[in-house]
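1. give me coordinates for this.
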Amino acid sequence: MTEMLQDIPTYARPIEELPQRRLLPDPSYIWTVFRRHIKLALLVAAVVVAAIAIRVVTLQQVYSATATVLIEPRKTEVVKMDSVVPDIAPSSDIVDTEVRILNSPTLAARVAARLNAQGLDIGRFTTDVDKRRAAARLLRQVQIERSGLTLVIDITASTAQAEQSAAIANAFAEEYIDSQRDAKRNATRDASKWLDLRLVDLRASASQADAALQRYRIANGLMSAQGATMAEQEVSALNQQISLARAELAEKQGALATARSQLRRGGQGADVGAALGSNTIGNLRQREAEVSQNLAQLETRYGDLHPDVKTARSQLADIRSQIQKEIDRILSSLEAEAAVAGSRLSSLQSSQGRATGALAANSSAQVGLGELERRADASKQVYQAFLNRSKETAAQEGLQQADARISAFATVPLLPSFPNYKLAGLFAVVAALFAILVTTVLAEYLQRGVATKDDVERRLRLRYAGAVPSLDSTLEGLRSHETPQDYIVSHPFSSFAEAFRSLRAFVTLSAANARVIALASALPQEGKTTTSMCLARSAAMAGSKVVLVDCDLRRRGVSATLGVTNDGVTDVLLGKGRLEDGLFDDPLTPLKILGTSDAPTTANDPLTPENLQRLVAELKVKFDLVILDTAPLLGVADARAVASVADAVVMVTRWRKTSRNAAEAAIELLADAGAKVAGMALTMVDIRKYASTGQTDSYGYHKRFSSYYRN
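-> Presented below is the predicted three-dimensional model:
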């Protein structure tokens, strides 16, 4: 196919000279492609947005409420209870475990019972099966997860009712806290019961140990008081008494010895210390002194023989006798006291001997006593420890606190979490943009029509002859009651007429000395005949001698439209008439028309190369410009013969309608016929959408040149 196109004698630039494509697509090209299919793309986008909106509106709304629980192990307690009911440690494994507990069916069943007691409608709740089903439904409505790596657990409930979602989330959090508190309380209660039972055994064991110890002490004489045995206390007391007795004996013996020593010195005991301290002796000595003084006075007064002197002497002798007797009695008393002290010391020493023997006998029994004491002490310590633990447990039973707290209660949500209208809107926008992209790409891919200059030059390898607009698109919303070929006559300075002047300029500038121009198309209804008539009238109004030859003998488009009444083209081709007689005058312009009034009725084909060459040669003598309107190339073989005799062939293709495959097939036929293809023109172009083709000729800037035209 490519080789065939390269053989076409065209005035197009060599393909090597065409601009090369860049690695990335031109943004302006992407924009023009989008504009080409903007209506379809926007329609699809609107359908997508509407479908998403309908879907979102019809979805059941779901409200989500979240309660948060903070795992918070207690560090301060009224009573130390770590060994009875230990607190949890704030480790990752423990937090994950608590999450699993929150997701347990047991806790869900408790939550269901709580909600049912609160009057919340959670379905039937009469049998155990109903309770299990209610718990399962609650677990499906709740999502419990740890918040990152923190000690916070999020409890999110999602239902169709906002109040119910908040109630379920809060119920899970509260029931979890209550379950922890109940678990600790039950553990404390169980521990207290076990401790009470154990205390009974320990108390009996301690009592038995004490009884055995006491029996052993009694049996072995190891009774003690104030930390010592009776024998030890007795020996200690005897030692103290013996020391005192020895001191007392020494004192008594010393006093007795002193008194005896004084007696031996002739003092007759008057200076004995015991006598000196006697009140009796003191009184007697006082009387002795008084009598001695009285005797002295009497002797001085009366002499020795006086009776009073004798009486006084007798009294003095009697007193002195009494004093001596008292001294003797005192000495006898000292001897008796010394004897008693000695006897007492001997008795104490004897008792000490016996007590020492008993203490020595008890020493061998101390080994067994120590063992029994250790056993009794151990029993008492164990019993006391359990007794203290029992008291602590009993005191802690009413003070138990959970290892978590509710950091935030779930509030009643005002907006549903599903569907998320913001997210749905964003999704709708993204989906609409994606739909626009896909629609544009598919439409561009599936579009087989020739629509752009790029299609003509790069894909069909022809020169771009320009765009011929549709008449309605040039009127800016107005409607014309004239046909295009008549409008070009009544409005010669319109943008529609300017398109044909541009087409004529393209042909004359591209193909030098091109006086015979054939307009060809691949398929019918591509605007070829209208283009031929408008081009011919435009050239005729410009002052050129122009003839329009209707070579489509079967359809007779030009002849029927312009009202040709004779069979000039057929007669001239077959040599049955003169050229001058076959020409028909255009009623509106100086244009001459060589047409036919009736379609062929025989199989005789007048459009042979010889006939056409002779006709063209004759027409070139009389006219400046000869325009040949041909039949469709793909359907009628005559069109190739007509195109072969023209100086230049202009392919006419309907904008965005004629497929590239049809255009390529027509170009192949022209190549086979040896036609000189000058280029390709796009017809019936809507200049309001023309910018979407990416063209940069006058129609790309149509609005800027509106002041130059009079439509």
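2. drop to CA atoms for contacts and neighbour counts, all remaining ones
-> Fine.
3. where do the helices sit along the stretch 151-300 of the chain?
-> Assigned helices in the stretch 151-300 of the chain, in chain order: 162-220, 230-264, 273-276, 279-302 (criterion: DSSP state H, counting those that start in this stretch).
4. Throw these into a markdown table and include distance to residue 372, thanks.
-> Supplementary listing: the helices of the stretch 151-300 of the chain in a markdown table, determined by distance: least, Cα to Cα, whole Å:
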| stretch | distance to residue 372 |
| --- | --- |
| helix 162-220 | 6 |
| helix 230-264 | 18 |
| helix 273-276 | 58 |
| helix 279-302 | 63 |
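5. format those as TSV; extra columns: mean neighbour count and distance to residue 84.
-> Shown next, in TSV, are the helices of the stretch 151-300 of the chain (neighbours: other Cα atoms under 10 Å; distance: least, Cα to Cα, whole Å):
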stretch	mean neighbour count	distance to residue 84
helix 162-220	18	7
helix 230-264	18	45
helix 273-276	17	80
helix 279-302	16	82
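6. can you say which of the ones you listed is nearest to residue 520?
-> helix 162-220 (73.2 Å; Cα to Cα).
7. so which elements touch that closest one?
-> In terms of contacts (3 or more Cα pairs under 8 Å, 6 or more residues apart in numbering; DSSP states H and E), helix 162-220 is packed against strand 63-71, helix 105-117, strand 152-159, helix 366-396, strand 404-408.
8. quick one: closest of those to residue 687.
-> When the helices and strands packed on helix 162-220 are compared by Cα to Cα, strand 63-71 sits nearest residue 687, at 53.5 Å.
9. which residues does the closest residue to residue 355 other than its chain neighbours contact?
-> Using Cα to Cα, 6 or more residues apart in numbering and skipping the chain neighbours, the partner closest in space to residue 355 is residue 235 (5.6 Å). By Cα atoms under 8 Å, 6 or more residues apart in numbering, the contact set of residue 235 is 352, 355-356, 359.
10. the structure of the following sequence is requested for comparison with the preceding one:
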Amino acid sequence: MDTKDPSLDRRWTPPRVADEEVDKIDPLQLWHTVWRRKLSILSLVLVVTMLTTLVVLSITPIYRAIATLLIEQRSAKVVSIEQVYGLEGSGQEYLQTQFQLLRSRSLAERVVRELELTTHPEFDPLQQPEPLVNIKGLLGHLSFLNALSITLPEHLEEEAAPTEAQRFDQVTRAFMERINVEPERRTQLARIQVDMADARMATRAANALARGYIESQLEASMEMSMTATNWMNSRLGELRDKLKDAEDRLQAYREQENLVDVQGVATVTANELSLTGDRMIDARRQRAEAESQYRQVQSMRSGGWEKLATVPAVLGHPLIQQFKADEARARAKVEELSKRYGPRHPNMESARTELQAATASLRGQVEQIVAGIERNYQLAIANESSLRASFDANKAQIQDISRKEFRLRELQREVDTNRALYDTFMSRLKETAATSDLETANARVVDEATVPATPVKPRKALIVGIAGLLALFVGIGLALLLEALNNTFKSTEDVETKLNLPVLGILPLVKGRAERARIARLFQANTDKGFAESMRTVRTSLVLADMSEPHKRIVVTSSIPGEGKSSVSSNLAYALAQVGETVLLLDADMRRPMLAKNFELPVGTPGLANLIAGNARLEDCIRHLDGVDLISAGTVPPDPLELLSSPRFAALLDTLSARYSRIIIDSPPTQAVSDPVVLGTLADALIYVIKSESTPTPLAVKGVGQLLQHNAPVTGVVLNHVDIKKAQKYGYRYGGYYDYYGYSTQKA
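-> Predicted coordinates for the structure are as follows:
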């Protein structure tokens, strides 16, 4: 007979919460979480506050002395020595430099020496109080260290006393850590702060720092003046030597080159070169003219003197024209006489003689003029060559004079430069010597430090308040963290949300160390009113769940052992028997049977294993216990799952179902074995027991999922071992009915 609901034939998955619900933070839930652990949080805050108060009260108070200093930028001086060193500052960089000088080690050493801080109790470890815990002495009394031959670390052994230099260095570094310089914004004021346990010494130290800074600036200025003066003297000697050397080289060069006035010599030579150039141009022109006449003559020389007489240069000569006129007259006379006389006539001969004489004279004059042209040409060439040589000589002379002038000017410039530099340094040196006593300090004390009346630290109230506030935050954070890490079921809402199953009821935690037999009969004994009422609620929920068809075979299981499933099974059996039903309590947990122990049955009592194996009769295995019949597990078999899976077990259940109206089956846990799955397939209903604030959620989800995936009829969940007082104090609610009736009855 299959009485299972077909709707259960599906795969079960745990409920999924919408993304917006996951991201949503419930402030009320957070408040309940914090409120549940309020005592722990307040205890943490109280302890931390008390410890902080003790620590703060044990801290030595520190006083702060403040001296105000005005730092002025250096004004323009007659001589700026800082220009030599590049120390002339202006603006914010200059002020920042002065602030760093106030924090310098040299100034701190000056104050340490002046105030003799090396002997002050605050810096002398020999005069300081003993520590609250002497680690070395404590370890020295541990005798087992000596027994185990354990030696102390070297840093715990007594150290050698520091030298005077080391002691001074330690005090200086410690004093520098107590100095602070704070510039006032948009001003030239600096606040020198010294923090010490000795208020008067802090005041003296702050004033000493201010005075020491001013004195150190004056000393540094005087030292720079002396250094600059010495340097300028040495530099002046070098410049004097350079000037003397330059002047000697200039004079030696003048004497070597016999220079008196280079500028005048260069001017005369330039004029001569200009005149020679003009003459050379005329000579070149004359030579060209003579060369032209000469070449005309040479071209006509082969034609005799008659051709030469036709050359323009010859023909244009006045004598040639005169001789040619005489020849023409003589020739005309001969021609005229030849018409009247014969060739031998004396007049003809006389005329021919005159003609010959005129021709000879013309010829002689032509040859003489041609010879003159040739001589003029040679003279023109010679003249031009002579002028060119003179011009080249003048040009070379001018170039030589220019080179000498350039060298002379170079030497003169070197002399002038050295003389100007020497004169400048001489003037600066005299001015420095004249104004060296005009140095003034660039700072002055505006407000001297006064003895502080109240300490600046520790700020006890603030420290204690911050510590308490941090402790409160840490406590709240730890509470929320523990709540997040507590992945168990704490309320019915957790069960319904995480398992998507109804809660049949909750069973309160039984206080005290109750015996198993008493817990198994707790409902029947009716000594705990709250537990009895809770059990009736479970019974009612189970009965109402099977109105259409009664659930006869009811399996009770859990995730892991120790969650109270056996106690729930026995008390549920008594609750059902109270309403007049015939109930059989069957122990199917044959691996760790508990019902026989709970009801104190004798060892060897036959039970379920014996019935299935056929080694005992049914009547011999049934025990009658105050209205409830019980069949224990019997002799534990080597393979219980094989027996529960056999047809004989199914037939036995059919037989028992015909005899009893309810069969409560105590099943093994789901995470231990597979027996609950087999029993679930034969059951009409299955109750899953979860131990409050103990059962991990993943185990319950896995166990319920395994049952539903094999079509087990999981009816609901019973939340067991609920601490009602603690839950209500922590803000958990389990339904108005039990909160009002169950808990009120329990208190009554």
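11. please state their TM-score.
-> Once superposed, the chains reach a TM-score of 0.56 (TM-score structural alignment, normalised by the length of the first structure), with 493 aligned residues with a Cα RMSD of 5.2 Å.
12. turn the helices and strands packed on helix 162-220 of the first structure into TSV, including mean neighbour count and distance to residue 126 of the first structure.
-> What follows is these, written out as TSV (neighbours: other Cα under 10 Å; distance: least, Cα to Cα, whole Å):
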stretch	mean neighbour count	distance to residue 126 of the first structure
strand 63-71	24	28
helix 105-117	19	10
strand 152-159	24	23
helix 366-396	17	37
strand 404-408	17	30
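13. could these go into TSV alongside distance to residue 125 of the first structure?
-> Shown next, in TSV, are these (distance: least, Cα to Cα, whole Å):
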stretch	distance to residue 125 of the first structure
strand 63-71	24
helix 105-117	7
strand 152-159	19
helix 366-396	36
strand 404-408	27
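14. which residues in the stretch 351-500 of the first structure form strands?
-> Counting by DSSP state E, counting those that start in this stretch, the segments of the stretch 351-500 of the first structure that form strands are 404-408, 464-469.
15. same list, those strands, but as CSV with distance to residue 428 of the first structure please.
-> Formatted as CSV, those follow (distance: least, Cα to Cα, whole Å):
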stretch, distance to residue 428 of the first structure
strand 404-408, 35
strand 464-469, 38
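16. which of the ones you listed sits closest to residue 549 of the first structure?
-> Among these, strand 464-469 sits nearest to residue 549 of the first structure (Cα to Cα), with 20.7 Å.
17. what about that closest one, how far off from the second structure?
-> Taken over the aligned residues, the distance from strand 464-469 of the first structure to the second structure averages 2.9 Å (mean Cα distance after the TM-score superposition for the first structure).
18. quick revisit: and residue 509 of the first structure, which of the helices of the stretch 151-300 of the first structure is closest to it?
-> Set against residue 509 of the first structure and scored by Cα to Cα, those come closest in helix 162-220, at 78.8 Å.
19. show me the strands in the stretch 501-650 of the second structure, by range?
-> Under the criterion DSSP E, counting those that start in this stretch, the stretch 501-650 of the second structure contains strands at 503-508, 553-558, 583-587, 622-625, 628-631.
20. buried deepest among those strands, which one?
-> Greatest average neighbour count among those goes to strand 553-558 (a mean of 28), per mean count of other Cα atoms under 10 Å.
21. in a markdown table: the strands of the stretch 501-650 of the second structure, plus distance to residue 176 of the second structure.
-> Shown next, in a markdown table, are the strands of the stretch 501-650 of the second structure (distance: least, Cα to Cα, whole Å):
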| stretch | distance to residue 176 of the second structure |
| --- | --- |
| strand 503-508 | 69 |
| strand 553-558 | 71 |
| strand 583-587 | 83 |
| strand 622-625 | 90 |
| strand 628-631 | 89 |
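22. okay, now residue 509 of the first structure: neighbour count?
-> 11 (other Cα atoms under 10 Å).
23. distance of the counterpart of it in the second structure from residue 504 of the second structure?
-> Using TM-score structural alignment, the equivalent of residue 509 of the first structure in the second structure is residue 544. With distances taken as Cα to Cα, to the nearest Å, residue 544 of the second structure is found 10 Å from residue 504 of the second structure.
24. so who does the match of residue 509 of the first structure touch?
-> So residue 544 of the second structure contacts nothing (Cα under 8 Å, 6+ apart).
25. if we can go back for a sec, buried members of the contacts of residue 235 of the first structure into ChimeraX, please.
-> To isolate the buried ones among the contacts of residue 235 of the first structure in ChimeraX, judged by 16 or more other Cα atoms under 10 Å, type:
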select :352,355,356,359
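26. out of the contacts of residue 235 of the first structure, which one sits closest to residue 408 of the first structure?
-> Nearest to residue 408 of the first structure out of these is residue 359 (Cα to Cα; 77.4 Å).
27. before we move on, back to that, so which of the helices of the stretch 151-300 of the first structure gets nearest residue 436 of the first structure?
-> For those, proximity to residue 436 of the first structure was assessed by Cα to Cα; helix 162-220 is nearest, at 37.6 Å.
28. tell me the angle of that closest one relative to helix 105-117?
-> 120 degrees (axes from the mean of the first three to the mean of the last three Cα atoms, to 10 degrees).
29. tell me the angle of helix 162-220 of the first structure relative to strand 404-408?
-> Relative orientation of helix 162-220 of the first structure versus strand 404-408 (the same axes, to 10 degrees): 160 degrees.
30. the stretch 201-350 of the second structure: helices as residue ranges?
-> Using DSSP H, counting those that start in this stretch, the helices of the stretch 201-350 of the second structure run over residues 262-300, 304-309, 312-315, 318-340, 346-435.
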